[in-house]
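Novice: I would like the atomic coordinates for the input below:
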Amino acid sequence: MTSPPMTSPHRLTDAVVVGGGHNGLVAAAYLGRAGRSVRVLERDTVPGGAVSTIERFPGYRVDRGSSAHLMIRHSPVPDELSLSAVGLTYLDCDPWAFCPATDTTGPIVFRTDLDATCASIERACGPEDAAAYRDFVATWTPRAEALMRSFYQPATPGRFAQAFGTLGTTATTARRGPIGARSGRMLSLTQELMSSGDALLDRWFRSEQLKAALAWFGAQSGPPMNAPATAPMIGFAALMHRIPPGRAVGGSGALTEALLRRIDSDGGEVRTASTATEIGRCGDHWRVRTADGEGHCGRTVISACHIMTTLELLLAGGFDADLLTRWRSQIVVGTGIGMAVRLGTRDLPTYRDLPGDLPAHGVHSGLGLLVSDRAHLRRAEAAAAVGELPARPACVAMSYSAIDPSLAPADRHLITLWAQWHPRRLADGTSWSAAEHFATDAIIAELERHAPGITDSVEHRFGQTPEFLESELGLVGGNIMHVEMSIDQMFMFRPHPDLSDHTVPGADGVLLAGASTHPGGGVTGASGRIAGLAAVARTRRRRR
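Specialist: Sure, this is the predicted structure:
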């Protein structure tokens, strides 16, 4: 849903949003809800960025980026924007994940129901790990909830200290005991939060199969689980027993379509095929110039595209080149995270040794964590670090046509495989156009290892290499998180300490959103909400 061209493109609006990904649209929706005029400029002909769905194969609704929505369902965004009223419907992914059987153990099936999950862990891994998992969920649920709350507020040193100091401790617990004991407990908690995911898993569990499943769940953010401060990425699994991942009916892009309807209903405007070329001054306000030569003036500009793109736009608009160069040199984009393979098939994958008490759709509502030991993850990450393709890709399988038949033609299915890690550039100089077929074959072979016969069922295939993700979706370096999600680029360090409060020093009125900013990548809507509410407050102050 896009608005027709304006007859007066120079009309001053309250806000111009650069980038129509889901965070840019969330920001625009908050402005519209508050009665502000807003215009969104998106370079692509398809709005939504990595949260969009198209007909990649005849009769199939294929996601271009994300598929499962894990975090936005734990946020205030859907309710505050009344997205259900404009058609957004989520299906609960239950089971929400599973780890396939090995030669010596059965599968682990993660259900919303904690008792059912623990029963599955007990069958596969033994009673000790089942009891440990129950304690793990009880311990990490309040911690993960506190972290989630911090994601939807601007990042400040105080909030960082709170998130990594006292989160997860109740007021009663914090007050209990002498000062030295309280301090010791908080330091111990901080140490656990700052530890690696692998260290956390080794403290809690014995089964390598369970450790591998949880490590792979946590690694979706990008950093390997032996990196510092990756423990909370695993801790988010505890929240899935409160609200599981959701599958938007009709595809991931259904979220974008709901946001477009919300913006339209509140008088906002979204222009596609409108490539921004500069962000500069427009008298006392700001102007975004587009490739067609038009200038779009606003009291506020929210740049919700990649931070490197934003810096280029500011440079073109006359901003301090030396300062932009310093920021650019200190932001680590990384070398890519992975690639996706989309398959149109006759059948769903058939995994072995699944229990008989599953719902009719089996495990196909969940994330198929296709690893059985952490060495598999480490080898894949190590290969990418030196610019090589992994001998065995580490894959997540998703078969959501089992719960949403609208995604594929009758008697057909849509399967998405996400594989980490794959570098943006290959060390031997091989181009991705030459490597795509081989890399896609290797990813499908990994699914075949766990679901024999699925290869023969494939009728359509489409590989999204890191290079393709960069060119189609504007993901610089093929990094779906925009910039690395390492601890030195999170919270008040993301994407740079100077830019971490979603503003640009020296450019009052230019706000930042998108995966480059706090809290990072994934379908959260968080940075869009932060920037949108900041823009509303700013226009309120100016009106006063």
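
Novice: CA only for contacts and neighbour counts going forward, please
Specialist: Noted.

Novice: for the stretch 351-500 of the chain, what spans make up the helices?
Specialist: In the stretch 351-500 of the chain, the helices defined using DSSP state H, counting those that start in this stretch lie at 374-385, 432-450, 466-473.

Novice: And these: which comes nearest residue 111?
Specialist: helix 432-450 (20.2 Å; Cα to Cα).

Novice: The closest one: which residues count as buried?
Specialist: Applying a neighbour-count criterion of 16 or more other Cα atoms under 10 Å, one finds 432, 436, 439-440, 442-448, 450 buried in helix 432-450.

Novice: can you list the helices of the stretch 351-500 of the chain in TSV and add distance to residue 480?
Specialist: Formatted as TSV, those follow (distance: least, Cα to Cα, whole Å):
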stretch	distance to residue 480
helix 374-385	15
helix 432-450	17
helix 466-473	8
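
Novice: Of all these, which one is nearest residue 69?
Specialist: Nearest to residue 69 among the helices of the stretch 351-500 of the chain is helix 466-473 (18.1 Å), distances taken as Cα to Cα.

Novice: In the closest one, which residues are buried?
Specialist: 466-470, 473.

Novice: quick revisit: nearest approach to residue 261 belongs to which of the helices of the stretch 351-500 of the chain?
Specialist: That would be helix 466-473 among the helices of the stretch 351-500 of the chain, by Cα to Cα, at 22.0 Å.

Novice: and the angle for that closest one with helix 432-450?
Specialist: Helix 466-473 and helix 432-450 are oriented at 110 degrees to each other (axes from the mean of the first three to the mean of the last three Cα atoms, to 10 degrees).

Novice: contacts for the helix or strand immediately after helix 466-473 in the chain?
Specialist: Using DSSP states H and E, the helix or strand that follows helix 466-473 towards the C-terminus is strand 510-512. Identification of contacts with strand 510-512 by Cα atoms under 8 Å, 6 or more residues apart in numbering yields 286, 300-304, 502-504, 527, 531, 535.

Novice: could you point out which element follows strand 510-512?
Specialist: Sequence order places helix 526-543 as the next helix or strand after strand 510-512, per DSSP H and E.

Novice: Second input sequence below; structure requested for side-by-side comparison:
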Amino acid sequence: MHPAKSSYDVVVVGGGHNALVAAAYLARADLSVLVLERLGHTGGAAVSVEPFPGHPARLSRYSYLVSLMPEQLMADLGLDVRLASRTAASYTPWTRGGRSGGLLVERPEGEATRESFRELTGGDEEYAAWQAFYGEVGRLAEAVAPTLLEPLPLERDLRGLVEERTWADVVEHPLGRAVTARFSDDTVRGVVATDALIGTFASLDDPSLVQNRCFLYHLIGNGTGEWRVPVGGMGAVTDALARAAVEAGAEILTGAGVSRIDPGPDGAEVTWHDGERERSVTGRRVLSGVAPWVLRILLGEGEDPGSKPAGSQLKINFLLDRLPALKSGADPAVAFAGTLHLAEDYSQLESAYAAAAAGSVPDPMPGEVYCHSLTDPSILGDRAGSAHTLTYFGLHTPAGIFDADPSAREVATRRAIASLDAVLAEPLAGCLARDADGNPCLEAKIPQDIEKDLAMPGGHIFHGDLEWPWAPNRSRLDTAAQQWGVQTAHDAVLLCGSGARRGGAVSGLGGHNAAQAVLADL
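Specialist: Model prediction:
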């Protein structure tokens, strides 16, 4: 396929969910839009696949929950997508003094949550601290969330809306300070801390505060912090976005891996190869859905190994014939309904970070497990009711470990399963389904796989370290691109992906904000 024209108002490089959001908004505004996607399909990391031969189960292979995508954005684009709430927020198995139990956090929290804290800690003080902390963080989220679809606020404008202690705890000092000061139980501390470490390799005491920024993003989705399951799998979200873009008039070309972007005085030329020959078009504006590190290469600035992002996660997708029993005796349909925390006590998280920083695969391996099929059985096809999916997301598994040791993938996978087996009354292996060839239904993805499959440098799921979703007080906000946090060094080239200031996770914010900057200019 080749483009219908030689010149467009906007050319979008990459066909991930943010790129599709931008294309849909711009095409609905009657601009001519061309989307160029390297792979044979759109969706980027937000796709569904059937990875196990002989089973119809559609797994969200990479991105697995919808976090920050505002309801207003979904309404603007008329997306026919349903996001389902999980019936529990989290469950954290524990064993102390020969007793096995589990810390259950309901959604919404009720008496069972209070009793669960009491059983773990022996009193009500820790739950009171939990309620106070998350009440304060919730008010911070309520202040930040409405700004995400607006030009960047200045830091001082938001700070004035938030309690002084909350701002200090989340924005000014390493998060570990607040967690250890506000909570006394090691398990409770760990449950709080894990939201700071998803895809982020850092100590809770890291002075860069990268962990704080990750924590904030996990807590501000729609002002509630709730991460929801897309009914039909993650591919349902990006399929709906692609339909919205095409129905509005955008052109989408797949199999079009861009090799060069040449900015000029009135726009930019974009060059790619379609498998037969090199092609190029011009755009008054070019939006980049690829990581900023990759964009610099496309702009002719060369590779800079020293600034290349490095991801830190181990993703394992499983298909089970049934959910396993837990040592605590908890109903698996409750324990697996939300986020199941494994080896994520605060002390374990910090020990795992130290081990990984020294080049070793952590043991025990901290991670968390999600069972999407409890919330959305439709992803199982004709196996609904007779099978379940499990998604494991491991922390403190930086790309460097796997670069240094080819056996680290197998070791990390084995230790991830061991962390799960440690809380089960039966080995996970006995519950695993088998594919058509008799192999266990298990696929593991490390950062190197994500880079290979999706061209995300270093396999970093956020395209690089997250930034605060506001502008520093002394920022230059002269142009629309600066005001929306999507600027590059070239006026005609804007960021529209996870590398935008408010990008990261499945939110569509990068795409929305880039589109608004274009509409303010053209």
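
Novice: Do you know the score for how well these two fit?
Specialist: Laid over one another, the chains give 0.86 as their TM-score (TM-score structural alignment, normalised by the length of the second structure), with 491 aligned residues with a Cα RMSD of 2.9 Å.

Novice: Counterpart of residue 454 of the second structure over in the first structure?
Specialist: Aligned by TM-score structural alignment, residue 454 of the second structure pairs with residue 473 of the first structure.

Novice: For its match, list the residues it contacts.
Specialist: Applying Cα under 8 Å, 6+ apart, we find residue 473 of the first structure in contact with 49-50.

Novice: can you pull out the strands in the stretch 201-350 of the first structure?
Specialist: Secondary structure of the stretch 201-350 of the first structure (DSSP state E, counting those that start in this stretch): strands located at 246-248, 269-271, 276-282, 285-290, 295-303, 338-345.

Novice: As a markdown table, these with mean neighbour count and distance to residue 106 of the first structure would be great.
Specialist: As requested, the strands of the stretch 201-350 of the first structure are arranged in a markdown table below (neighbours: other Cα atoms under 10 Å; distance: least, Cα to Cα, whole Å):
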| stretch | mean neighbour count | distance to residue 106 of the first structure |
| --- | --- | --- |
| strand 246-248 | 22 | 26 |
| strand 269-271 | 23 | 50 |
| strand 276-282 | 21 | 53 |
| strand 285-290 | 22 | 56 |
| strand 295-303 | 26 | 48 |
| strand 338-345 | 24 | 26 |
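
Novice: can I get the ones you listed in TSV with distance to residue 61 of the first structure?
Specialist: What follows is these, written out as TSV (distance: least, Cα to Cα, whole Å):
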stretch	distance to residue 61 of the first structure
strand 246-248	12
strand 269-271	22
strand 276-282	29
strand 285-290	31
strand 295-303	29
strand 338-345	10
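
Novice: still on that earlier bit, from residue 413 of the first structure, how far off is the match of residue 454 of the second structure?
Specialist: 25 Å (Cα to Cα, to the nearest Å).

Novice: picking up where we left off before, please name whichever of the helices of the stretch 351-500 of the first structure is nearest to residue 54 of the first structure.
Specialist: Checking the helices of the stretch 351-500 of the first structure against residue 54 of the first structure by Cα to Cα gives helix 466-473 as the closest, at 12.7 Å.

Novice: that older thread, wait, which of the helices of the stretch 351-500 of the first structure is closest to residue 264 of the first structure?
Specialist: helix 466-473 (23.5 Å).

Novice: how close does the closest one sit to the second structure?
Specialist: Here the mean offset of helix 466-473 of the first structure against the second structure after fitting is 0.9 Å, by mean Cα distance after the TM-score superposition for the first structure.

Novice: Kindly calculate the angle that that helix makes with strand 338-345.
Specialist: Per the same axes, to 10 degrees, the angle that helix 466-473 of the first structure makes with strand 338-345 is 80 degrees.

Novice: Aligned counterpart of residue 95 of the first structure in the second structure, please.
Specialist: By TM-score structural alignment, residue 95 of the first structure lines up with residue 88 in the second structure.

Novice: just to revisit the earlier point, including distance to residue 46 of the first structure, could the buried residues of helix 466-473 of the first structure go into CSV?
Specialist: Shown next, in CSV, are the buried residues of helix 466-473 of the first structure (distance: Cα to Cα, whole Å):
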residue, distance to residue 46 of the first structure
466, 19
467, 19
468, 16
469, 14
470, 15
473, 10
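
Novice: Looking at these, which one is closest to residue 43 of the first structure?
Specialist: Nearest member of these to residue 43 of the first structure, counting by Cα to Cα, is residue 473, at 9.8 Å.

Novice: For residue 133 of the first structure, find the nearest of the strands of the stretch 201-350 of the first structure.
Specialist: strand 246-248 (22.5 Å).
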